[in-house]
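Undergrad: Structure of the sequence below:
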Amino acid sequence: MLTRRKFAALGAVAGLAACTTPELAPVARSAAAAPPQHPPLPAFYAAITDEPYPIPAVPPGALDPALWRQWVANPWGDHPHGTIIVDPDSALLFFIDSPDRALRYGVSVGAAGFDWEGTARLQFRRAWPRWTVPESMIARKPELEPHSVAHGGMDPGPGNPMGARALYLFQNGIDTLYRIHGDASPRELGHAVSSGCIRMLNQDVIDLHDRAVHGASVIVLRSVKPKGVAGVY
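TA: Got it, this is the predicted structure:
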């Protein structure tokens, strides 16, 4: 079950890594390094110019192909159409289309998201939403007070961390304060960078927003990573 306790941010923790260094063949000083080769991005990551605010193209080579939006075999065939499943450890979000297939997106997951699990309800969706800063965040960053609920939040558009779309998650009629939203940068996908939410590329969150089903279940899988994954926002 989702609880308010599970929205607490987690502290940073050092990771361990293998440190065996293979012996490398000497490289000739005159040899020029070959430029990196990147597969061409799908056309849907081009610039979007018909929105109220411009959305730039994803730069070539900036996005790992494993995090591209793509159709995959449905790992959860028993869930109905419209169900959204988030795997925080893999930084992947799945939109269940049919018993046989799902649409997979790369995401970034907030530090608190690694301790947040259970089932919520997709209560509503917003295009170019306002950002109303929670009181808990204002307590940490008083400079955000002008964007509080009392002041009407931050106007939509460039600079608003909610991006082009937001999906709002509720449980038992209560706002969880947990969102799926846009404005991720390509290089942050796959990392813990957002304070408690699931962040997507604007191109991807627009696509998910248009497919999403009002009232559908949003399931956040349990993280098996060690406690203390760091995130910043």
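Undergrad: From here on, just use CA atoms for contacts and neighbour counts.
TA: Will do.
Undergrad: other SSEs contacting the helix or strand containing V205?
TA: V205 belongs to helix 202-211 when assigned by DSSP states H and E. In terms of contacts (3 or more C-alpha pairs under 8 Å, 6 or more residues apart in numbering; DSSP states H and E), helix 202-211 is packed against strand 165-171.
Undergrad: For the strand it packs on, what is the distance to the chain centroid?
TA: Averaging C-alpha positions (C-alpha atoms, centre = their mean, to the nearest Å) puts strand 165-171 13 Å from its chain's average.
Undergrad: who touches stretch 67-76?
TA: Contacts with stretch 67-76, where a contact means C-alpha atoms under 8 Å, 6 or more residues apart in numbering, come from 92, 96, 98-107, 189-190, 204.
Undergrad: for comparison, sequence B:
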Amino acid sequence: MKRPSFKLLALLGGLGLLAACGAPYEDGPSRGATPEMYDVLTDGDITLPAVPVEYLDEPNRRAAVKYDGPEAPGSIVVDPYAKFLYLVEDGGNATRYPIAVGREGRGFKGSASIRRKEEWPGWAPTANMLRTEPEVYGPFAGGIPGGVASPLGARALYLYRGGRDTRYRIHGTNDLASIGNSSTAGCIRMFNQDVIDLYNRTPMGTDVVVRTYEESVAAEGEAMANRGVELPPTIVDPEVIYAAVEAQEAKNTTE
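TA: Predicted structure coming up:
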């Protein structure tokens, strides 16, 4: 299991009031009602806790759906308003994943392609984050290394247009409550189990299309195109996550 240094953990732990440290993993790594696709997942030397079932109410879970959009099979369609990402498949089908959308995600429109993929990427706040919300992001200016504490989660897909990095990413998250909602910062976030599934099914060069609000209403209906609420920025206290991971590892050694 990858962990930040003690010095970094001490820094993160000191931000308890900003970190909303209680919610995602406080009740342990697995619940009996959690679907298998969201259960505990071992990825190399990192163990991901299960996604608690309270974050998986329909339509906030991966699903096989019918799809009649114009995009070719193999394409990714992001709907930042309905908070869905579609991986288009043959035969008028798609896999639909729930997502969270940050301000940067809502500012991107049109098409791009995936030109870079990373497993367990590290994270550092952008200059804009540091300038606009220094009380939240200032202590993290030096970045957080890859692992379960990283806000980019288990995988990141980087979108390029015309050979240039758009700064738009599809990535995992440890802020589970954000899925299905909007946030004041960030791009497109997915449950870690979902972004691993998408990463494994997405080759380099995959086309990505981002819907406008009008396209979302036409495809999903007005109510769904306004799904979710806007949440304040949250950096989850990594000690909460690590406690769940270590509890699962201890359980595994005794079984």
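Undergrad: TM value for the aligned chains?
TA: Superposed pair, TM-score by TM-score structural alignment, normalised by the length of structure 1: 0.72. Supporting alignment: 187 aligned residues with a C-alpha RMSD of 2.3 Å.
Undergrad: related to what we said a few turns ago, where in structure 2 does the next helix or strand after the helix holding V205 of structure 1 align, residue-wise?
TA: As assigned by DSSP H and E, the chain's next helix or strand after helix 202-211 of structure 1 is strand 217-220. The alignment of strand 217-220 of structure 1 onto structure 2 (TM-score structural alignment) covers residues 207-210.
Undergrad: Out of the contacts of stretch 67-76 of structure 1, which end up buried?
TA: Among the contacts of stretch 67-76 of structure 1, those classed as buried by 16 or more other C-alpha atoms under 10 Å are 92, 96, 98, 101-107, 189-190, 204.
Undergrad: Using CSV, please lay out the residues you listed together with secondary structure.
TA: Below are these laid out as CSV (DSSP: H, G, I helix; E, B strand; the rest coil):
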residue, secondary structure
L92, strand
I96, strand
S98, coil
R101, strand
A102, strand
L103, strand
R104, strand
Y105, strand
G106, strand
V107, coil
L189, coil
G190, coil
D204, helix
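Undergrad: Need those residues in JSON lines (columns: distance to G231 of structure 1).
TA: Formatted as JSON lines, these follow (distance: C-alpha to C-alpha, whole Å):
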{"residue": "L92", "distance to G231 of structure 1": "17"}
{"residue": "I96", "distance to G231 of structure 1": "28"}
{"residue": "S98", "distance to G231 of structure 1": "34"}
{"residue": "R101", "distance to G231 of structure 1": "32"}
{"residue": "A102", "distance to G231 of structure 1": "28"}
{"residue": "L103", "distance to G231 of structure 1": "26"}
{"residue": "R104", "distance to G231 of structure 1": "23"}
{"residue": "Y105", "distance to G231 of structure 1": "20"}
{"residue": "G106", "distance to G231 of structure 1": "17"}
{"residue": "V107", "distance to G231 of structure 1": "14"}
{"residue": "L189", "distance to G231 of structure 1": "12"}
{"residue": "G190", "distance to G231 of structure 1": "12"}
{"residue": "D204", "distance to G231 of structure 1": "22"}
